[in-house]
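Asker: pasting the structure only:
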């Protein structure tokens, strides 16, 4: 097999990159180890920055998102029972859209299929070779047949547990990591949202977040131990804890059947550089952010948007300037987002230890500053809605 760009990973990053390249007349093949059904059913991030929304609309895969997505022009930040509204659109002129990552994947898969794109699901034994040569390749097994895919470039969009990042030699790659001492218990419930905007709540008992997926499905998160057994959280305990941590005067939490629950560890991770020879990393294969800032999917979109433009420039003009600066430019955004996600996490979560009371007073001060300062509120809003893609 031969293509111009071999893309390892058929999640949102890989599929969007393939679509963007197609619009530039560049061939690609996407290799995904999971089934199409699995990829389209994974419940992941649901907050899309303004830049992500604009890009998906501009490249022809945003019709259903605009029709079914839930546009939000602000967010609620809460300390104990005091709730503060941060008006995104008023402060920045931009907004966010709540639309599940799995829905983005469905839209991209349908578009790639309609355009005749090559997306191979359920591939095994993927390995990347010769990325520092002019003829890199990817070997894999599909339908029991061993194959070799030759390409001009390889894009590693295969997530944190993929194979592409480890292709970069340890003496070339540097890793930065922070593991937080807590996790998130994520809950999906068949109940209408009890709020007009997302609520980030800092309570003495720990962090809570009220989000939503649709007019009838709500998404909740509770700070918990990173290795918390799910058996410790029967339905009524979940609702009682959410009711306590999200409590505010005159507000009531609606309860309903819980249809999904899981525990996610909290971590920050960056692998530098994002390029080695003709291999380019994008999305979770290169970086992980705590979900507090809702940036994971949006960072992946920014990566592949920049990579697609750099590859298009290479094929169109012969210039490699965009490819040469890809890693450095992406990392500028990655570290800005890492800082914002750390800041949001530090402001909203309970930290145990001898400094707990001191930390809590700092969090209280930050909340008061957001309430009293338009500049402080604008900083939060500007980072949350996202910087322009370019």
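Answerer: Great, that's in hand. Note that the structure is a prediction, hence the values are computed from the model and not measured.
Asker: make it CA atoms for all contacts and neighbour counts henceforth
Answerer: OK.
Asker: Check which helix or strand the closest residue to residue 346 other than its chain neighbours maps to.
Answerer: In space, and not counting its chain neighbours, residue 346 is closest to residue 363: 7.8 Å by C-alpha to C-alpha, 6 or more residues apart in numbering. Applying DSSP states H and E as the criterion places residue 363 in helix 356-372.
Asker: Could I get the buried residue list for that helix?
Answerer: For helix 356-372, the neighbour count (16 or more other C-alpha atoms under 10 Å) marks 359-360, 363-364, 366-367, 370-371 as buried.
Asker: Can you list the helices and strands that it packs against?
Answerer: In terms of contacts (3 or more C-alpha pairs under 8 Å, 6 or more residues apart in numbering; DSSP states H and E), helix 356-372 is packed against strand 75-79, helix 326-348, helix 374-385.
Asker: State the three-state secondary structure for the closest residue to residue 387 other than its chain neighbours.
Answerer: Among residues not flanking residue 387 along the chain, residue 51 sits closest, at 7.3 Å (C-alpha to C-alpha, 6+ apart). Using DSSP: H, G, I helix; E, B strand; the rest coil, the structure places residue 51 in helix.
Asker: next, the one to line up against it:
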């Protein structure tokens, strides 16, 4: 088999890239380790920056998002018995975010790819990338009991943190930066009306909490928990009780509880791999970087990677300009590090790092309390938060 672009991974970044390339007449094949149903069963983020919203529309998959997604003009920070609204639209001159679940984004992209008759190999195994430093890379994999070879011009590694793409780059040619946080997020999805019409980030002495939503009838809530906790340690009743204890009193009084339909604990880490390009292999999204979810940047950074790679490959095939390939990593990493810094900053400000008789972490908590007060007590500080939250503009090729 032969194609122009081999895409490893059928998550939202791989599917979005494939859809955008197909719109330009650039052939692509997606190879995915798991089934489509498994991918749709993963509960992920749901806050989309304007740049990603526009990119989904450009890909031709924005109709349901525009119909069912919820435009949010602000978010709230709750701490020290007060609630501070960050007026995103007002403070940024018109920018907003869209609340539309990653699962729904993925479903729309899958449906569009299927309708267009584009090739995807789900449930593939033993995927290997070959000769990525040459002009003739190829991918081998097994599917349905048969061994395949896919020759291509370029490979997009959209296969996540544990995928095969990043390890294909020799360790001597990449540098990895990482910080692992000493807690996780316990998330619960429930068919209950959201407690508030905008997201609330809550900082308390009991730990961080967050209220979010997927629709007018489906809510998503989070609690900071120790890494030693397990999902089975938390009954629904225990979760709702602790959530109420961490919410402002007026919010807790409005909370509607009910059976959880999904419950999971996610560890938090900051991770970046440099560079994001090696020969004819490009790393995209979680294959190259992970952010703690506090800043709502994970899916959005993946989308900005896709936007950059889409521009690069379009220029390669439409204009014959291969020199632009060298711009990919630098452009992506500028935005990645900004998103990493914002997510790290939000995580540090809003979470409880203190330990018993630990003066260093208690001092850190005092610094972060001052930081939070400083940035929320004046419009200039709130504008900084708003600008970062709605996302920086996508960067064009030189």
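Answerer: Sure thing, it's come through. Just so we're clear, the structure is a prediction, and the values are computed from it rather than from any experiment.
Asker: number of nearby residues for the residue nearest to residue 387 of structure 1?
Answerer: Counted with other C-alpha atoms under 10 Å, residues neighbouring residue 51 of structure 1 total 21.
Asker: That one: what's it in contact with?
Answerer: Applying C-alpha atoms under 8 Å, 6 or more residues apart in numbering, we find residue 51 of structure 1 in contact with 386-389.
Asker: rewinding a little: just name the most buried of the helices and strands packed on helix 356-372 of structure 1.
Answerer: Using mean count of other C-alpha atoms under 10 Å, the stretch among these with the greatest mean number of neighbours is strand 75-79 (a mean of 21).
Asker: Report all helices and strands that it contacts.
Answerer: With contacts defined as 3+ C-alpha pairs under 8 Å, 6+ apart, the packing partners of strand 75-79 of structure 1 are strand 82-86, strand 199-203, helix 356-372.
Asker: Nearest approach to residue 75 of structure 1 belongs to which of the ones you listed?
Answerer: strand 82-86 (5.3 Å; C-alpha to C-alpha).
Asker: quick one: contacts of that closest one?
Answerer: Outside strand 82-86 of structure 1, the residues that touch it by C-alpha under 8 Å, 6+ apart are 74-78, 248, 371, 377, 381.
Asker: Same list (these) but as CSV, adding distance to residue 25 of structure 1.
Answerer: Listed next are the contacts of strand 82-86 of structure 1 as CSV, based on distance: C-alpha to C-alpha, whole Å:
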residue, distance to residue 25 of structure 1
74, 39
75, 40
76, 44
77, 45
78, 48
248, 54
371, 50
377, 43
381, 37
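Asker: what's the closest of these to residue 268 of structure 1?
Answerer: Nearest to residue 268 of structure 1, judged by C-alpha to C-alpha, of the contacts of strand 82-86 of structure 1 is residue 381 at 21.4 Å.
Asker: what's the counterpart of the closest one in structure 2?
Answerer: In structure 2, the residue paired with residue 381 of structure 1 is residue 386, using TM-score structural alignment.
Asker: ok, that match to residue 83 of structure 2 distance?
Answerer: Noted for residue 386 of structure 2: a distance of 16 Å to residue 83 of structure 2, by C-alpha to C-alpha, to the nearest Å.
Asker: go on, residue 367 of structure 2?
Answerer: 20 Å.
Asker: cool, and residue 60 of structure 2?
Answerer: The spacing between residue 60 of structure 2 and residue 83 of structure 2, counted by C-alpha to C-alpha, is 38 Å.
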